[in-house]
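> sequence plus predicted model, see below.
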Amino acid sequence: MTATTRSRLSAALPAGLVVRRLGGTLGLLAVLSVAVFALLQAAPGDPAQTLLGPRSATPEALAAVRARHHLDSPMAVQYWYWLSDAVRLDLGTSIRTGESVATALGDRLVLTGQLVGLGFAVALLLGIPLGVLAGLRNRRVTDRAVQSLGVVALSTPAFAGGLVLIYVFSLMLGWFPAYGPGEGAGTDRLRHLVLPALALGLAVTAVLLKLTRAAVIRELGREHVTFARARGVRERDILLRYVLRGTVVPVLTGIGLILAYLLAGTVMVEQVFALPGLGSLLVDSVTFRDVPVVQAEALLIAALVCLANLVTDLVQPLLDPQLRSAPAARNPSRAKASAAALLSGTREEGKA
């Protein structure tokens, strides 16, 4: 990295801004870890009996389990022991399978990551172009048609959409497999993940579509766009150089929120398509009260969501110079509030 590049990066991302964002993310993770630990500890039943599972629960066995896992200690001490082990990636042992929790999560994280990545690609490839088209054809037939399709996609739960996709593309047409992860990580895995990715991505495409449409409409009404048209600048250049550049920040904010939704949506999609990912592992662990796995996976998902929001907050000043010195740069919620305002404005236009 050259000195010029480092200076530009330092100007776009001051050290104080990065430290504040990192501190806020770590603080949020700490609060979430307390919430996850407290909620599971407050669940009905004896934690020692849960850890023993179906084995004989003699008084001696219960006392040994309580001593091993510090269950006789105050809640704050139990949390400290659990968090200390989690920081060292010692997430305990699964009650149901007896394997390391870290190993179980690592084996399934790859498949879930592939599913989320493909679903994210589906949302980008459909949501942004359709949103731009709807914004350019504001209040015309094309706009109404695109918005109607978006409402249908948004109103359809991911599991219901998955069942429809299985019936049409697997049972009727036979184009794609109906269930399972496939063999290896090549073409066969991709064929097995196409339908789950479509079911997952279509559920959030409408959100990205509406956000892009609202941003395009807002940029088309700005003075510099009107001035460019008055000077005879081609519509294509106006779209690429002015309109689309102005939509980057609100759309980027929406992308960060969509990633969080995709991680949560994998639970139902993996169940429908029988995929052995984090979602199905979470369902099985909750069913069998596998507390160590539930705690570790809940913390992992929370960390991934926080990481996605942190990256979004840090990338925004790099893409929009105004955020480097504007009050929005000191207030990370400003861009998200702007995105919410764009969506609310779109709803009001639809009602009109």
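Looks like it arrived, so ask away. Numbers count the residues shown, from 1 in each chain.

> going forward, measure contacts and count neighbours with C-alpha atoms only.
Fine.

> can you show me the helices along the stretch 251-352 of the chain?
Shown for the stretch 251-352 of the chain, the helices assigned by DSSP state H, counting those that start in this stretch span residues 278-287, 291-319, 322-325, 327-330, 333-351.

> how about the second one, which residues are buried there?
Of all the residues in helix 291-319, those buried under the rule 16 or more other C-alpha atoms under 10 Å are 291-297, 299-300, 302-303, 305-310, 312-319.

> what about versus this one:
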Amino acid sequence: MNGWARFALRRLAGTAAVVLLLSIGVFGLLYLAPGSVQQTLLGTRPATPATIAAIQARYHLNDPVAVQYLRWLGGVLRGDLGTSIRTGAAVSGMLGERLPLTLALTGYGTLLAALAGIPLGVLGALRRGRATDRLVVTAGVVGLSAPPFAVGLLLLVVFALGLGWFPVYGTGEGLADQVWHLTLPAAALAVGAVGLLVRFTRAALVRELEQDYVVFARARGLRAPLVLRYALRNSLVPVLTAAGLIVTGTLAGTVLVEVTFALPGLGSLLVDSVTFKDVPVVQALALLLTLLVAAVNLLVDVGYSLVDPRVRLGGAA
């Protein structure tokens, strides 16, 4: 078995174990949380014993928790994510409708972070110890300290309500209109990511600029842009690590940002489902997000081998 096959098998086994443990934890926490499915479905209407018994029979609520979980897991293995308790719709259809918006928001936020964070990190490294470097580092710390939902509220007040440059909520129609509507939410997600990218990029480039090959290249009279190009190439591994962290962190940050901007994505669906104890939807969301994070980590690992030939997947360098 070659290195790639061993690597793929290890990642698949690890992902399966993480998904299993996470699904058990989510199921148990929802079971222990206050409230019940009966209360969610009945609302303020009077609950008769016959109605409660019918609900319990419909959703198998009288079964032991382990049996309920195994029933759900068996459905997932057959490709059936179940039916929403709150709406009665198929969970797979609900996820399919909302996933594109969350992926678009995550990609947009990551793009904004990369366009701002990497150049600022390079600038800080090139101006190390100067006023520009201190300003860049300070801005990065401030960005890391700012919660996305708080940044989102600030952007709404200033740029949507105050200046009127962007819409307050909604997704828009057409590509250009959707980009316009998602700019403020993506910027709210990107602020913290910029701070992380600045720190990783600056630290990696500073370390590379102190290496012997850079000193030798400068002594040979190579042009500064060419020397910087070599140093940046060797700095890409930690930058890729930061990029992976940013994508996964942005996925998590969409939960509150989507609620702040009233966007119908996976984040707002998760909040509503947890509130109403819609167990099938919450379980499916946890499964989907775990798989997305695993896919991002896999892409980052593959990226290591592409940007640095010394890195080999599944084996020694």
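Looks like it arrived, so ask away. All values reported here derive from a predicted model rather than from experimental measurement.

> TM-score for these two?
The TM-score (TM-score structural alignment, normalised by the length of the second structure) is 0.90; 316 aligned residues with a C-alpha RMSD of 2.4 Å.

> how about the helices of the stretch 251-352 of the first structure, which one is nearest R231 of the first structure?
helix 322-325 (25.1 Å; C-alpha to C-alpha).

> average gap between that closest one and the second structure?
Taken against the second structure, helix 322-325 of the first structure registers an average deviation of 3.2 Å after superposition, with mean C-alpha distance after the TM-score superposition for the first structure.

> that helix packs against which elements?
helix 291-319 (3 or more C-alpha pairs under 8 Å, 6 or more residues apart in numbering; DSSP states H and E).

> the helix it packs on maps to which residues in the second structure?
Under TM-score structural alignment, the match for helix 291-319 of the first structure in the second structure covers residues 279-307.

> how big's the offset between the matching stretch and the first structure?
Relative to the first structure, stretch 279-307 of the second structure is 1.9 Å off (mean C-alpha distance after the TM-score superposition for the first structure).

> from the chain's centroid, how far away is that stretch?
9 Å (C-alpha atoms, centre = their mean, to the nearest Å).

> again, but for stretch 225-242 of the second structure
24 Å.

> just stretch 137-156 of the second structure next, same as before
On C-alpha atoms, centre = their mean, the centre of stretch 137-156 of the second structure falls 17 Å from that of its chain.

> likewise stretch 145-157 of the second structure?
17 Å.

> residues in the first structure aligned with that stretch?
Under the criterion TM-score structural alignment, stretch 145-157 of the second structure matches residues 155-167.

> equivalent analysis for stretch 197-213 of the second structure, please.
Matched against the first structure by TM-score structural alignment, stretch 197-213 of the second structure falls on residues 208-224.

> where's the most centrally placed residue in the first structure relative to P327 of the first structure, distance?
Closest residue to the average C-alpha location of the first structure: A260 at 1.9 Å, with C-alpha atoms, centre = their mean. For A260 of the first structure, the distance to P327 of the first structure equals 26 Å [C-alpha to C-alpha, to the nearest Å].

> got it, and L318 of the first structure?
On the measure of C-alpha to C-alpha, L318 of the first structure and P327 of the first structure end up 15 Å apart.

> can you list contacts of stretch 115-133 of the first structure?
142-143, 146, 193-194, 196-202, 204-213, 216, 259, 262-263, 266 (C-alpha atoms under 8 Å, 6 or more residues apart in numbering).
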